[in-house]
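A.B. asks: my questions concern the predicted model and sequence given below.
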Amino acid sequence: MFNFKTLAMGAVAVALTASTAMAEKVLRIQSVLPTTADEVVMLKAFGDDVAALTNGSLTIEVLPAGAVVGPRDIMDAVDAGLVEGGFAWTHYWGGKHVAANLFGAPVAGAGVGMDNIAFLSWFQFGGGKELYDRLWDEMGVNVKGFMLQPVGPEALGWFPEPITSMDDFRQMRFRAPPGMVGAAYADIGVPAVAMGGGDILPALEKGTIDAAEWCCPKPDSVFGFQKVLKHYYLQGLHQVVVNADMYVNGDFYDDLSDLEKKALEVAATASLSKSMSYRIFENGKALKDLTENHGVILEDTPADYFTEYSAAAAKALQAAADDNAFFAEVWASQRAFAEVAVPFWAGAQTSNAGLGRAFADTLK
């Protein structure tokens, strides 16, 4: 285990020496992903916006996974000041505080029907951001967080053959996300295995697992799952909303000028929209390529999956709320928002989805 505080003292000394040679501030952000990932492409675009808004007084340097510390140590490294910033999905830190799950991957839409767009409405106008800003103190880390990249809904995943019911699903050793999302799978009898994205294809090839999920058509195709599995299910509940964010060391953030702080805020808000727009088109192109050029077959998710997984998610959410007061507060805020917004949004989206499905059917 790294002694982050000791290492940080050396890093600060180097930074102080360097500061005499240059006035600009450099925010180094270590990602949990390689630099070729779509998330990093969007993170670099965020950095370009920050540099432009500050006339270059604050620049962002993106470091790949493992550049300074291991992916699971990023939060501790940022907290200690060993690296100025980190980038991951919020729910990666559910082990530090269970409420991180409600910001990063609220299982089954937090059990209240929130999709990624509704989540953004709650985050920006329904009190979510204020609760998000409190998360880091609740977690006990010296960081300032910025929500950057909403994704979703994620695909149910890849299978070696069609599944017609949950009984078929339960026969599959299935790569699922860690934490509350994977626990809900285990609760309904699916043999869920957590592993990193780069480990999934080798595990499929060796037969260690039978089926898998990661994200969406573009990231999934980059990992190459289509080389082994051909049956793809888009409709899933486990990660209807998934959010990636950036963490800045609190002392580094406090030393920024008001203009630089505002630039981070404005660029982060822009990133919420830009990343979602980017994802829709990129996933559309990838799905077209998968089905037309790689023999991938789109399947419909069995109806009993939705009822069984929803019940397991509700049970997990209630247990966490009973155990943790801040989790209960965040979940109550999401529910209060959903009681107002979801009936409208779900009704509107039903007609939108119907129109889209009708057009998609003409392409077949």
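C.D. replies: That came through fine.

A.B. asks: from here on, contacts and neighbour counts on C-alpha atoms
C.D. replies: Fine.

A.B. asks: now do the contacts for residue 280.
C.D. replies: Not one residue lies near residue 280 by CA atoms under 8 Å, 6 or more residues apart in numbering.

A.B. asks: any idea which element it lies in?
C.D. replies: helix 258-293 (DSSP states H and E).

A.B. asks: so is residue 29 in a helix, a strand, or just coil?
C.D. replies: Secondary structure assignment for residue 29 (DSSP: H, G, I helix; E, B strand; the rest coil): strand.

A.B. asks: spatially nearest residue to it (excluding sequence neighbours)?
C.D. replies: Spatial nearest neighbour of residue 29, chain neighbours left out: residue 85 (4.2 Å); criterion: CA to CA, 6 or more residues apart in numbering.

A.B. asks: ok, second structure coming up, stack it against the first:
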Amino acid sequence: MKRRSFLAGAGTAALAAASMPAPAIAQGASRQLKMVTTWPKNYPGLGTSAERLATRIHEMTEGKIDIKVFAAGELVPALESFDAVSSGAADIYHGAEYYWQGKSKAYNFFTAVPYGMTANEINGWIYHGGGQQLWDNLAKGFNIKPFMAANTGVQLSGWYRNEINSLDDLKGLKIRMPGLGGEVMRRLGAAAVTLPGPDIFPALQNRTIDAAEWVAPWNDMAFGFYRIAKFYYWPGFHEPGSSLAAGFNLKVWESFTPQQQAVVRAACAAENDYTLAEYTHHNGRALKTLVEQHGVQMRKFPADVLAGFKKASREVLEDAAASDPVTAEIYASFREALEISEEWTRIGDEGFVEARRN
């Protein structure tokens, strides 16, 4: 969402609030809510996005909704954030939906899937292609109302102690890679695990894992992976545009006034847009620093490895779709939206970038 539409949404909410009788909850004292996250405290981009969202909502409601943010491990462990909000132990989570694939494989499609949608494409599907309604229907079964609330853009394939010269080099490789990307790695013989962010560096350092995918240059540099693994691989096949979510306990969401719900929608959309711009800016700077100051060696996967990723990705997505009717319905919608947008992406974005480069 562009700044103009964000301000228009906020202005509409304010106008409506001024023209309608204020309900008791809006007239009284500030309402205190708890947000749990899957991110380290004050972590650049991810952690600060959660804090910014809380601040946006506080300011736009003139303090009537006051959100205290708890980083991973402060109130609950990172990967227990979903359950905390579902049960009502917390009010909101900020995290990546593919962390919840144990609840339903369908959750992967609302973060990123291998060879899936770019950030612009997933925004199109969620906002205009029916994705939000499908997501709402899925999350309602877990007592949650979800929103896109950040996007890190395209991610790289991660940090490796040793070079990957063929598919054989993936066999037995211990790698941190969550979601369906991790399943692709397993299909190709690697041992993929899901670890929350703070646990990745120690696992690399202790050789519990041989390689790790996290986000992209800005966040990866902050964790210092370059101090252990010097080979940084691209392109990222597993997360072409990673959407992050704010999930509200459904009863909490339904207790908001219409004006407050409008504010939350606008705040999440604004943060989604802002964070993508933030990552676009900082990743370029961080990549230059990693290569020029820290001696990181950028490596492109060989053609046979990329072909192996693509074949395995197709199988993994089809198997996920076959896991249950809800996932099948969401996958069908996702595929339809991707097929509609990918040709425009090719001749629009890719065509321009190629022309600019040449």
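C.D. replies: Structure's in. What do you need? Every value quoted in this text rests on a predicted model; they were computed, and no experiment measured them.

A.B. asks: so what corresponds to the residue nearest to residue 29 of the first structure in the second structure?
C.D. replies: In the second structure, the residue paired with residue 85 of the first structure is residue 92, using TM-score structural alignment.

A.B. asks: OK, contacts around its match?
C.D. replies: With CA under 8 Å, 6+ apart, residue 92 of the second structure has these contacts: 33-36, 85, 246-249.

A.B. asks: could I have the buried ones of the residues you listed as PyMOL selection syntax?
C.D. replies: Buried residues among the contacts of residue 92 of the second structure (16 or more other CA atoms under 10 Å), as a PyMOL selection:
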select buried, resi 34+35+36+85+246+247+248+249
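
A.B. asks: could I get the contacts of residue 92 of the second structure as JSON lines with distance to residue 142 of the second structure?
C.D. replies: What follows is these, written out as JSON lines (distance: CA to CA, whole Å):
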{"residue": "33", "distance to residue 142 of the second structure": "19"}
{"residue": "34", "distance to residue 142 of the second structure": "18"}
{"residue": "35", "distance to residue 142 of the second structure": "17"}
{"residue": "36", "distance to residue 142 of the second structure": "16"}
{"residue": "85", "distance to residue 142 of the second structure": "9"}
{"residue": "246", "distance to residue 142 of the second structure": "14"}
{"residue": "247", "distance to residue 142 of the second structure": "11"}
{"residue": "248", "distance to residue 142 of the second structure": "11"}
{"residue": "249", "distance to residue 142 of the second structure": "9"}
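
A.B. asks: ranges for the strands of the stretch 51-200 of the second structure?
C.D. replies: For the stretch 51-200 of the second structure, the strands defined by DSSP state E, counting those that start in this stretch cover 65-70, 92-95, 144-151, 158-160, 174-176, 191-193.

A.B. asks: in TSV: these, plus distance to residue 220 of the second structure.
C.D. replies: Shown next, in TSV, are these (distance: least, CA to CA, whole Å):
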stretch	distance to residue 220 of the second structure
strand 65-70	22
strand 92-95	17
strand 144-151	16
strand 158-160	9
strand 174-176	13
strand 191-193	18
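
A.B. asks: who wins for proximity to residue 323 of the second structure among the ones you listed?
C.D. replies: Nearest of these to residue 323 of the second structure, taken as CA to CA: strand 191-193 at 20.4 Å.

A.B. asks: so where is the closest one in the first structure?
C.D. replies: Using TM-score structural alignment, strand 191-193 of the second structure lines up with residues 191-193 of the first structure.

A.B. asks: do stretch 251-263 of the second structure as well
C.D. replies: Stretch 251-263 of the second structure corresponds to residues 251-263 in the first structure, going by TM-score structural alignment.

A.B. asks: ok, and what's touching the matching stretch?
C.D. replies: The contact list for stretch 251-263 of the first structure (CA under 8 Å, 6+ apart) reads 50, 53-54, 57-58, 81, 84, 142, 144.

A.B. asks: ends of that stretch, how far apart?
C.D. replies: Using CA to CA, to the nearest Å, one end of stretch 251-263 of the first structure lies 17 Å from the other.

A.B. asks: show me the contacts for the nearest residue to residue 189 of the first structure once chain neighbours are set aside.
C.D. replies: Of all residues not flanking residue 189 of the first structure in the chain, residue 170 sits nearest, at 5.9 Å (CA to CA, 6+ apart). Each residue near residue 170 of the first structure by CA under 8 Å, 6+ apart is listed here: 189-191.

A.B. asks: before we move on, what about residue 26 of the second structure?
C.D. replies: residue 64.

A.B. asks: can you list the buried residues in the helix or strand hosting it?
C.D. replies: Assigned by DSSP H and E, residue 26 of the second structure belongs to helix 24-27. For helix 24-27 of the second structure, burial by neighbour count (16+ other CA under 10 Å) applies to residue 26.

A.B. asks: please identify the buried residues of the lengthiest helix in the first structure?
C.D. replies: When the first structure is parsed with DSSP state H, its longest helix is helix 325-363. Using 16+ other CA under 10 Å as the test for burial, helix 325-363 of the first structure gives 326-328, 330-331, 333-335, 337-338, 341-342, 345.

A.B. asks: please report how far the closest residue to residue 264 of the first structure other than its chain neighbours lies from residue 26 of the first structure.
C.D. replies: When the adjacent residues along the chain are set aside, residue 264 of the first structure lies closest to residue 50, with 6.1 Å between them (CA to CA, 6+ apart). To residue 26 of the first structure, residue 50 of the first structure is 11 Å away according to CA to CA.

A.B. asks: helices of the stretch 101-250 of the second structure, start to end?
C.D. replies: For the stretch 101-250 of the second structure, the helices defined by DSSP state H, counting those that start in this stretch occupy 119-128, 131-140, 179-187, 200-205, 217-223, 250-255.

A.B. asks: and residue 292 of the second structure, which of the ones you listed is closest to it?
C.D. replies: Among the helices of the stretch 101-250 of the second structure, the nearest to residue 292 of the second structure by CA to CA is helix 217-223 (12.8 Å).
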